[in-house]
Structures are given as structure tokens and as C-alpha cells.
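Undergrad: build the 3D model from these lines:
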Amino acid sequence: MNEATNIKIYKPESSTSREDSVSKNKQNDVGLWGDLSKGEILYWVEKGPSESQHSHGSFTKSRKLFANQDIYCSKGLFYPKRANGEKYCREWLVYSPATGRVYCFVCKLFSNSSTPLSSDGFCDWRNTYLVQSHENSVDRRTASVTYLTRRRGSTIDCQLAEQINNKRQYWKNGLERVVAIIITMAERGLPFRGDKETFGSPHSGNFLGLLELIAKFIPFLATHIKNFGNKGSGVTSYLSKTICDEFIQIMAHKVRDSTLDNLRTSGYFSLSVDSTPDRSHIDQLTVIVRYVSPDDGLPIEHFLTFLEMGSHTGESMAKMVHNYLTNECKIDFSKCRGQSYDNAVNMSGKYKGIQEIILKINKYAMYIPCTGHSLNFVGRAAADCCLDAVNVFGIVQEIYNFFSSSTHRWAVLLSFFKDDSIVPKSLSKTRWEAHSMATSAILDSYDGIISALHQLHIDTTEKGETRNQAINILNKMEEFEFMVMLYLWSYLLDEFHKTSQSLQDPQISLDVCRKSYASLSDFVKGSRDMFDHFEEKAKENLPDVDYKKSSYRRRHINNDEDDALENLGPRDKFRIKTFIPVMDALESSLAQRASIYNDAAKNFSFLTKLEATEEEIREGVSALCQTYPEDVDMNLVGEVKHFHQYVRHSQAHGSAEHDSLTHQDLYRVIFTDRVQTAFPNVEAILRLFLCMMVANCSGERSFSQLKRIKNEFRTTMTQDKLCSLSLMCIESDKLRSLSFDDVISDVALAKARKKVF
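TA: Alright, predicted model coming up:
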């Protein structure tokens, strides 16, 4: 029997489908048991009746109609009274939620009696005295003695039981080390297999290599590898690639189920998806969910899986994601209250994009464009508004390309740099913050770059093409307009970069996003009057250089605007035709994007106004009722007034100002003070607001791990293994926090019971 067969009953189980992973007779519902084997009897002797008692209810399945009256099983059946009036617990009596009947636990294990409590179950709730009769019966007492004896180990096969326990501990010790290695490798995205999967081979993978390394310091593992390593199929060692893959799948499912359990507890959630091709040229669709953690009350984003895409249409992706969340994850999709994607047409399209399809499925899943991508579009719109703005970044990229394409040129460049100088950086089409680093690098090392270009130009040993490129770039860098624009973009992009970094925080809320855009808009407006400042900074670098005069011949076209500009000097032309259009483009684009987040957040703004009047609260609640009629009603008005009073009193002696409290601060008050029952509706609305996804940065981060896990050397990896390893790597914090002792114990016990007679 191979290893996969040895542990087939312990394959990863979802939180909703135990039939797929646990044997029928190991379910905690006695009514579903069939004939028990010796191993299964031993299993339940160790577990005891508490695992399957269900005496807490509910007993809805036990309904019986007697004389036109419904009678149910009751808790009193499990807690009868003695003759002296004292209550005691019938530990041996268990209830089956599936059949609605009660059973005798010990008789199910050790009695051949045909009484209902020992076989098909008891449900005659009018004659519960029969349960008392069974309690005093010889069959029940005999079965109880047998059960208690087996629990103590004083059995005929006690030596066998002791051997099984020793063997179980042996296998458990080995599996604990296997699991520890899998966790260490998975969270780092390391490959497991090598060219030759045998112990002692220098071409074996990291998994076997780490086992051999640990075995040098742990005699137990060294002996185990010596006895079981390289034995081939048919000999169970729990060291092979088969058991490794089995445990990867088991552990990944446990990580995912932990996330899903917390999501169901939280209730509201939002969704983000994004796609990218992997090394096998397969489009992978990442699925990210956001909800308020029931553990600490903070919004949190979690990766769930990669889905292999067959089509790029919005409808196809929406159906794929919806089917995964509802059918595989068993999530109530009606609780989805937000979605956020990048600005691709198939994602954010108003008619056929995934956001529109999702809205048709759930009209309350509000779409919010990704804040990071929106900020990129703002910058790109400004950079493309005029030729001078485009030329600045073209020159910046040209500088990087010129030096980075030759190790000799790079060495010449570094020879003119100080120790703390920043080398030129490349621009990026997708990451606008790269523009900030690139422009800052040119300003920081401007003198060194100029000197290096001059040296390459005058060096007669250099190729003519190199000398020509050097002087061309040098002439462009010494233009006054370039220097003014370089200072302008460096100043603006530095703030854009800081804002972009803050918007990438997984815990950022819609309200903070709105404020970030508003503050950035104010910053841009304040920069309109700084043209003289940028000009002065440029003169510090180029004191002997001035604006270029127009040298091109004008076309004879009747244009009053061009005629007016023609009469202006070079400085005014540059300010009017370049500086002002850039600032106008930034302002208009920011205002357009900011309005989206303002509109999404305005319905919740009254919650943070602790001094709001009743009329303001009523208007805010009314607007929320129209947007979320299934989540809000007008009874929220009085609760919000009470909550504002509570927060004012709770903050009276604190350092926080009332006006500076955010939605997250308000939810922290409820969560920390444990006043959810006092303000249930306020808590729910704040939780709904905080769960809204405002960026798909977590999806972009998952692509970084995808490139590590499925690299050019691991292109044959199956989709299931890719998803499992990605989940364990991306959610490494959760992987570390979970305990896998139950899985290890069950697998070890399964192996220990396989005795040969």
C-alpha cells in the first residue's frame, strides 16, 4: 500500500464538506455511523462521548407529532435528577442532529443489543422513562465497564495498544519535523524537488536536503532516514515527495478555511481580482477578499487563490469568481459590499466589465476604482499634456539607458559619484512612483552625470557613436527648460510617491483615501504659484543658461492665441504653454478622481461628526437607507445619537480630539469597550464601511510571489500545487499562527494502527 493510500482519509477537508475527507464512522454524529471496525472503536474510545454528545441543542430535527401535539427532545433528558433532587449528567447519552434521535454511546461501541438506544435510536419522547430503564439495564452496565476498562488500558490487547501508542508517537515525531520544514520552505517560496529525489544525492531538492541537514543534529531523524529512506514504493516513510505534496495541500486548505471562517464571522466583505500571465503563459486570476477581523477589529485583506483563466471577458471572469466564492468557499455572496479593480476595460468597464456583472448579481457591491491606479492615471495625464513634459521623462530614461547598457560607461559614471550618490533609475509604465525615484536620482547626482557625459565625449578612445550620444544627452541636460521641469516634477512626484505609499496600506479605509486625495489636490493648487521658486533652483545649477528662443518658422494660420503668445518672451511662453498646462492637468485629473471617492464616502460622513445635529443624522441615515435598504433602517438615528454621546464621554479624558476621529477610531471604541450589544446597528454600519476595498495592491503583491513560486525552473507545476504554495507563501503569518498537531496526530495514528499479524 502506497503512502497516498495510507492517509487518504485525512485529505484536506473544507469547513463545509466533511464527507469528502473524513470516514463515515469518524463523524461526530452517532446517527450516521455504520458498522464499526476495531480501529474505529479504538478511535472513539480515545475520543469519548463528549465529541458527539450535542446535548446543547438545537433539537428541531427531533420533532414528533403525538395526539396533534409536537413534542421534541429536551436538555432535561441529558440532565436528570437523582432521588435526592441533585442533577447529574448522562455522559453516555448522545443526540444525533441528523436523525433527531438519541443513542447510547457505549452500547453503540460494545453491545449487540437490539434496543433502540443501542441500534436505530430512541425518539419516543412521551415515554422517556425507557431511557431510565436502559440506564439501569445489564447491557448498558456491561458496555460501560468494557468502555471504562478500555479507557484505562487494562485489556487483553493492552500491550498491542501500548505498541500502537509508541508507534504513533514515533511517527508523530517524524511528521512534526516534516511539517516544520514544509512551513519554512513554503513561506519563503522555495522549490521542494530536485533532479533526483534520493537521500545522499547532491542533486536532490531542498526538501530532502533540509531533512538530511537536520538529521546531522537529531539522531532520531538520522535513524529514521537510514531505516526508511530510499526504500521505494510500498514502504511508508513519510519522507517522500508524495507525503510532502499531501501535506502541502492539507496545510493550504487549513489556512484558507481559517480565513473563510473569519470572513463568515465578520459578515460583510469586499472583493478584488486582477490577472497576469505566469511563466507557463497561463493567465492567473488572483482573488483577494477584505473584511473586518473578528480578532482585533481591524480591516484585513487576504489572498484566497489563483484561478486559471480561460477567457478575458468581464462576464467570464465574474462567473468564475462568483462560482468559486459561492460553490467552493461557501460564502454568502449577498454580503459582498464592495469591489475594486484596476482601470482595464474588462475589469472596470461600465457595460461589460466584471464590476458591472457583479453589480447585476449583487447590487450592493459598490465599485470603487483602485486608488493606486487612479493616482498613476493622474500623473500620466499631466505628463502627456504637452511635449516639454513628455521630453523630461524621455531624457531621464535616455540617461539610464545610455549608462546601463555598458559596464564601461557605468564604471565611468560611478567614478564621478560620491559615496552617497544615487545612481540613475529606470522609469516604469505601471509604477508611477518609479518616476519619482528616477527624477530624484538625476537631481541628486546631476553634477556627476554631467561630468561623466563630458568625459565620455572628449575621450578619443571611445566609439564615435558613444561620444555623439554623450554630447546629445549633455546638451539636453543643460537646457534651462529641462532643469525647471526636473525640479517641478521632483517636487510634485515626491508628494505623489508619499501619498501612493500610504494608499497601498492594506488597512486603509475609504475615508482616509478621500482625505489623501483632497490633501494632494490642495498641495497641487498651492504649487501653481511656485514657478519662480523652480526657476531660481534651476538657475543655481545653470547660472549662465537662459530659456531657448523660438527658432522655428511659424505657419501662417490665423490664430489669435498664437499671435498673442508670439509677442511674449521665452520665459512667459514656457510658463503659459508648459508649466500651467501641467498644473491644470494635475488639478482636473485629481478633482475627477477625488470626486469618485467623495461620492462613495459621503453617505458615511455623518458617523464621524460627533457634534452633528439630529437633523444631520437623520439626513445621513436616510441616505444610507436608500443605498443599503437591507442593512439600515431609520431606527439607526437614535442609536447614532446615543453612540456620539458615548464617544464624547469616553474621549473626555483622552488626548484625541473629537473632530479628528476616523471611522476606524470609532469602530475601535466599540470593539475595545465591547459595546457591540449596546450599538449593534452602528457597529454593523462601521464594519460595512471598513470592509470596502479601495485598492488592489494586495493582488499586485500576490503576483510578486507568483513569479517566485512558478519561475522558469518550475513551469510544470500543477495548478492545485501552485495555489497551495502561493496561499502558504502569501499568507505566511496565518500559516505560522495555525497548529497542525491534529493533522499530524491523525496521520500518525493511521500509520501506527497498520499492524501485521
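
Undergrad: from here on, contacts and neighbour counts on C-alpha atoms
TA: Noted.

Undergrad: any idea how far Leu722 is from His312?
TA: According to Cα to Cα, to the nearest Å, Leu722 stands 21 Å off from His312.

Undergrad: of the two, which one has the most company?
TA: Higher neighbour count among Leu722 and His312: Leu722, with 19 against 14, using other Cα atoms under 10 Å.

Undergrad: shouldn't that one be in contact with Ile709?
TA: Yes. Contact status for Leu722 versus Ile709: in contact at 7.4 Å, counting by Cα atoms under 8 Å.

Undergrad: roughly how far apart are the residue of the chain most remote from its centre and Asp563?
TA: Note on the chain: the largest separation between a C-alpha and the mean C-alpha position, by Cα atoms, centre = their mean, falls on His556 (61.0 Å). Distance, His556 to Asp563, using Cα to Cα: 10 Å.

Undergrad: again with Leu93
TA: 99 Å.

Undergrad: so for those two, which residue has more residues nearby?
TA: Higher neighbour count among Leu93 and Asp563: Leu93, with 24 against 11, using other Cα under 10 Å.

Undergrad: which positions in the one helix or strand Leu213 maps to come out as buried?
TA: Element membership of Leu213, judged by DSSP states H and E, is helix 206-215. Residues of helix 206-215 classed as buried: 206-209, 211-212, 215 (neighbour count, 16 or more other Cα atoms under 10 Å).

Undergrad: would you do the same for the sequence below? I want to compare the two.
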Amino acid sequence: MNLDKYFHPLSPCSLPIIQSSDTSTDAVVTNSSIESETSFVNASLLNDAMGQEFVIPVDRLLRAEYIKYGPIRLKLPNNSYPQTLFHGKMRAFQANWYISRPWLEYNKYNDSALCFPCRVFGSALNKYDRTFVEDGFRQWPHALEKNRGFDKHSKSENHSMCMEKWTSYLHETPVDVLISEDMKKALSLANKERQSRKDIVYLLIGVVITLAQLNLPFRGHNEGEVSANKGVFKGIVELISRYHPPLMIHLQKGQANPKGYPSYLSPTSQNEMIQYSAEILREDIIENIQIAHFFSICLDTTPDIAKKDQLSIVVRYVNINGEIIESLLDLIEVANCTAVGLVTTIVEVFSKHGLLIESLRGQGYDGCATMAGRYNGVQNLIKVKNPKAYFVHCYAHRLNLVIIDTCKRNVITRNFFGIMQKLYAFIEGSTKRHGLFKDIQMKCYASQGEGKKIGTLKSLSDTRWSSRAEACQVLLENISVLLKVLDSIIYDGKYDSGIASDAFSLSKCIDFQFCLCLVTFTDILKLCNIISKYLQNEDLNISSASLHIESLISTLQGYTTEAYFDQLYLQAEKIAENIGVTYSEPRHRKVPTRLDDSEHHVPIVLTGKERMKEQFFNDVIELIKEALQSRFSHETMPLLKSIECLNPPKAENIQDLRVLASYYIGDFDADLIEYEYKLLAKLIELSNIGKIGIHKLYLYMVKEGIAKLYPNLNILYRLILTLPVTSSACERSFQH
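TA: Predicted coordinates for the structure are as follows:
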């Protein structure tokens, strides 16, 4: 995690001046310090243009650096300086002239000699020899003549004054340079402190992220220094400080100066660290989405503890490795939960994060009218903005609705789950009765060893998808214990008559019919629950989801056999015998015609094995199959008809490919993709790759480099894998 951009670097002007004890330098003008081969390599720091290294900087600090580096004394190999014709002879500058002349420098741009101290200090004294300061000396034959050339210049009064000024300058460090050195020291100390605090913040952010991942609360009720429980965040930080000396020192500084030293432990700091961490993660997510180009969204809303609606926005895309990624993009409060209000919020979020709605290729919501409404729902309003944003009704929600529909449409089933809910409310609605249920379990299971887990009755829920399967399983395992609890309440004088009467009524409801319903739904719901949990995988693709729904329908079709019902009936008989329930053929009561207005109506009490099979078991299986086929048919999602042409590609499925391509006009070359499809189909055939699933096939294509060879097919596979399957990720975001 890179947080550097949140730590602003300090500028020298923002630092206090630290007085230095060393206010002078020992620099002197010597042959070793000035006669060094100085071509002023760092002149580029002052002037980048060619020849500009002879321009003296105006800035005082840069001028000090310029003087520090001294004359520009260029030495060319083999004295290969430019030659000039003088009186029939070629003459040139000589490198040995530098010896004993520390002031001498050479300008390669106009082939001339200059005097460094006169150039630098002469203009300030308004006294200088123009030849050795501006024009440059080029009379090479007279350079060494007495009272001419170098000799004449070195003996001049102006030169002597400039040399003295140069020597004094190097002995006495300028005030602004001293200030600069103090600032450097201050900046160094400040940077060390800054780095130390930065390391502390990194550590604290690690604690923040860990608590967030574990879904743990941050703060305690009383976070004062003397509090025994300061909350999870401060507790963990103090624990780490025992083994991390820098953190211990940091905490001690904060305690010693709570108003002047930032401890980064306040609620505000915690919120900022959470916010910054989220921003950095979100930036990575957005960058990956933009690389993927196409993406889909899943939305869901829920009220928080303050009764304010929170909107969860999850994005789904395929990364460069072919992996399906679902990430939480934003969790925001919404004041307007109408379809128009939600769409407005989505557009604003896209705009804020730099995402284009034109790149949206899928929508995944539950089936409520606000979200899935054909005309005024969110899905249609977004389709108006982008027709390619294909809507998928959440598969997990649809499967849950299948179970709910079945429970409502069959009388026996509806009554069975009604009794189950009353049993839950009766036992778990009282700590005393719950304790009795637990105690009797412990006594009954004591002989079975420690492997038997104490169970708790589960409540039924239309929104928690696995609730019915869990409730049936717990009740099946503890039905004998439950009856003992009811009998204990009925015959124990400690309970009042109302409670005892309720216990008596509930015990009478647990008859053979109830036992048969219990074993039947425990088995069926286990099957459905496996598929439901599979549908909640974030890397699931729509093709695989459809195949699993088809497998569920096929499996339920096999349940209609005589042998399977006999197996369930025998199991119900054993349970009934174990709990002391005997089956008796009751008098069949005819339902009045005025009440018999349901096409799925069956008698309240069944009389006989065959009637139970036909009017209860077979009816339930048919209702589930009918609901599955209705909610998951290709007619409800036409795109599904053509997707299987990619799993795997086959030449005879070219027409399905054309239909599939029609949903994504403009995203790839519709003509060229057919040629790629035929080539890939042949390659898959020769490679003996069977029907391994669209996602696994695409991962294989990416790994082997095949996806790059067929760019249009590559896009189509990514588009299909981008389609959402469920909105489970939104549900998980509310939980965590």
C-alpha cells in the first residue's frame, strides 16, 4: 500500500533555523583545491544551455555553489586545443598554463582564456579587464611574454583585488550559505521525525485493516488512560508497543504532550486511516477496471442502525490474467431510494471515479420492482442510457424464491413450516425453556461422547437463503429431545397453564405427517442449499450457474421414483417409532366447496401412503421443478440460449455465435470473429479439450497465449464472464 502522497514533504522555508556552533570554514585557496581538473560538471544544475556555464547565477545560493566549484579548467587530451595562425605559425592554448595560475580558465566555445576571480568579483567592484572577463584573451604568442598577456593581467591592481576577494570569500562562508546549512540540518531532523511517524502510521493502518477484515469494533466505551477496556484498536496498539520500541516511544510522547504531539489514535485519525485505506484500494480497483475496459455492477440497499439506507455498489470485471474479480466500489448513504434516485446516484459515483457508463455491460440485482421493474426499474433506466448493460436477476435470489413459492402453494408444506416457526418461537423465546432444551440435549448426548454438538432451533427467514435447510437439519437431529422438553413443560408444575397448554398443542402437532415432511424437506433443502451456496461464489460465471440449475432440476426429476419415496417413508416411520408417535388413519373431512378454490389444494390430513405420495411428495417436487423451470428458463434470459456456443466452440454452432454477437454490436468485429471462431473450434478439437466450462476454457486460452491470437473472441469471452450472476457480494458487504 503506497501512502506517500498523503505525507507532504517539508520545504526549508517551513523549518525553524537551528543555530550552528560552527560558523566558519577552513577553505583556502590552494593549488590542490583550485587547480583540480574542473570542467564544472555540475554546471547543468545552474544553466542547461551550451556555453551558459560562464554566466554567473544571480541567486545567492547558486552563486555560492558556482564560486565553490571554481574556474572552468578544461584539459583536452594531447593538448588538442584549436589552433590559430599567427604570423605564419599555428598557435594554441596550452594546458600547462594552468600551473601556477589558479585563476586561469578556458572557454572552449570561443577558444579564449578568462580570469575566474575577475569574472566573478570584478563586476561587483566596477573594475575589471574586459579582455579577461568578457571578450577572452586569444593572443597565444604573447601569453607568456613579460608585461604582456598573463603576466600583465596578474600584476594588475584590479586582478589583485579580485583575487583577495575570492580568497576572502572562500575563508568566510556567506550568511545565506550558513542559513542553508542550518536548514539542511533542520530538514534532515524533520525528515527523520517524519519517516518515524510515517512508519507508525503504516503500522496503525495495518491494525485498522486487520480489524476491518475481522469485522471487529474499533472503539471502547471508555478510552481514557485508566480505563481497563479502551477498545480493540487501542488494546492491540498497546500490545504491539510492548514488542515494538519505536511505537512505545511514540505513545509515550503522545501521553506526555497530548495537545502538541499527534498520537494518531483518536477517533478522527482512525476514521481518516480507514478512509485513506479505502481510497487507495479503490484507486487500484478503478485502475484495474479501466484496464479491463468492460465491467458490470451489482446493487443492493439496506438500512443501517441509524435507519438510513446504505447503497452497496459492487463492480465485476475480468482482469488481465482472465480471473473474475468482484470488488466493492462504494458503500454510500442514499436519501432517495426510488429507481430514479438510485440511477442518479450510480451516475454520480461513475463520474466521481472516472468510470464510463458506456463501458457497462451487465447489471445484477434482486427481483424487487425498484431494481428489476421492466419499465421504471433501475435496470431499464440504465438500459436507456446504455442498451448493452444486460440485466441479470440474481440467481441466488431466484432460487430462494423457488423455495418460498413452494412453501406457500402447498397446504401441507405451509402448515409444516408454520409449526416449525412456532416451535422455534416457543423454545427460543424464553431463556428458561432454551436452557431446558440445552440441558436435556446434554443428558441425552452424554453417552455419545464429545463429538455431538449441542443444537439450537433456527428461525425461518425469507431473506436468509439457507435458513430453512438449517432449521430442518437441527430439528431432525433433535426432534426426540424437543418432545421431551415439551413433555417436561406439560407435566412440570413449575410452568403456568398457558405455557403448558401451548406445549401440549405443539406436541400434538408432531405427528407422522410432520415427521414425513421433516425428512422430505431436510433432504430436498440440503440439495437446494448446496446449489445456493455455489451460486454465491464471486468467480462464478453465468454459464456455469445455468448448468448447476439444470443439474438440480434433473436431480429432482429422479426423486419422483417409487424407491426414493419408500426410502423417505421408511425413515419417517423410524423417527415416529423412536419418539412414540403412531400413525392412525383419521376420519377424512371433506373440505367445503366454498373453501376449495385452490388448484393445488390437498386435504389437511392425508390418509394412506399412496395419497401422501401423490398429494404431498409428488406435488412438492413438481412445484419446485415448475418454479425452477419458470424462473430460470431461456425465455426469461434469451442471452443464455447462445452462450453455450463458447463452451467449447464448435463449427456447427456458428449461428448461435451470430446471435450472441448481436448483443454486443460495436464491441468487436462481427465478421472477423466468425473466422476466429472456426479456427478456435478446430484447435479445441485437435487439443482434445472437452466441455470444461467457459471460465476454465478462457483461463486456458490466456495461459497458452491463444486469447491474443483471437482478439475478437477474447473480447466476447470477457464480456460473457463479466455478466453478473448474483448480488451476493452486496450482501457480504453489509455483513462486513
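
Undergrad: how much space separates the residue farthest from the centre of the first structure from Asp332 of the first structure?
TA: Taken as Cα to Cα, the span from His556 of the first structure to Asp332 of the first structure is 68 Å.

Undergrad: can you check Leu610 of the first structure too?
TA: Leu610 of the first structure is 34 Å from Asp332 of the first structure, where distance means Cα to Cα.

Undergrad: got the residue ranges for the strands in the stretch 301-450 of the second structure?
TA: 309-318, 324-333, 360-365, 390-393 (DSSP state E, counting those that start in this stretch).

Undergrad: quick one, the first one and strand 324-333 angle?
TA: The directions of strand 309-318 of the second structure and strand 324-333 differ by 160 degrees, with axes from the mean of the first three to the mean of the last three Cα atoms, to 10 degrees as the criterion.

Undergrad: output the contacting helices and strands for strand 309-318 of the second structure.
TA: Other helices and strands packing on strand 309-318 of the second structure, by 3 or more Cα pairs under 8 Å, 6 or more residues apart in numbering; DSSP states H and E, are helix 267-292, strand 295-303, strand 324-333, helix 711-722, helix 728-735.

Undergrad: same list (these) but as TSV, adding distance to Phe426 of the second structure.
TA: Shown next, in TSV, are those (distance: least, Cα to Cα, whole Å):
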stretch	distance to Phe426 of the second structure
helix 267-292	43
strand 295-303	29
strand 324-333	38
helix 711-722	47
helix 728-735	28
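
Undergrad: of all these, which lies closest to Gln557 of the second structure?
TA: helix 728-735 (27.9 Å; Cα to Cα).

Undergrad: report the mean distance between that closest one and its aligned residues in the first structure.
TA: Aligned to the first structure and superposed, helix 728-735 of the second structure gives a mean residue distance of 0.6 Å (mean Cα distance after the TM-score superposition for the first structure).

Undergrad: read off where that helix ends up in the first structure.
TA: Aligned using TM-score structural alignment, helix 728-735 of the second structure spans residues 697-704 in the first structure.

Undergrad: same question, stretch 526-537 of the second structure
TA: Using TM-score structural alignment, stretch 526-537 of the second structure lines up with residues 494-505 of the first structure.

Undergrad: centre of the chain to that stretch, how far?
TA: 20 Å (Cα atoms, centre = their mean, to the nearest Å).

Undergrad: in the helix or strand just after the helix holding Leu213 of the first structure, what counts as buried?
TA: Following helix 206-215 of the first structure in sequence order, the next helix or strand is helix 219-228 (DSSP H and E). Residues of helix 219-228 of the first structure classed as buried by neighbour count (16+ other Cα under 10 Å): 221-222, 224-225.

Undergrad: nearest to Gln592 of the first structure, of these?
TA: Within those, the smallest distance to Gln592 of the first structure is 63.9 Å, found for Leu221 (Cα to Cα).

Undergrad: the closest one matches what in the second structure?
TA: Taking TM-score structural alignment, Leu221 of the first structure has Leu247 as its aligned residue in the second structure.

Undergrad: measure that match to Val519 of the second structure for me?
TA: Separation of Leu247 of the second structure from Val519 of the second structure (Cα to Cα): 59 Å.

Undergrad: picking that back up, the strands of the stretch 301-450 of the second structure: which one's closest to Asn653 of the second structure?
TA: The closest of the strands of the stretch 301-450 of the second structure to Asn653 of the second structure is strand 390-393. By Cα to Cα, the value is 22.4 Å.

Undergrad: average offset of the closest one relative to the first structure?
TA: Strand 390-393 of the second structure, aligned to the first structure and superposed, deviates on average by 0.5 Å (mean Cα distance after the TM-score superposition for the first structure).

Undergrad: in the first structure, what residues pair with that strand?
TA: Against the first structure, strand 390-393 of the second structure falls on residues 366-369 (TM-score structural alignment).

Undergrad: stretch 481-498 of the second structure now?
TA: Going by TM-score structural alignment, stretch 481-498 of the second structure lines up with residues 448-465 of the first structure.

Undergrad: what does stretch 341-349 of the second structure give?
TA: The aligned range for stretch 341-349 of the second structure is 316-324, by TM-score structural alignment.
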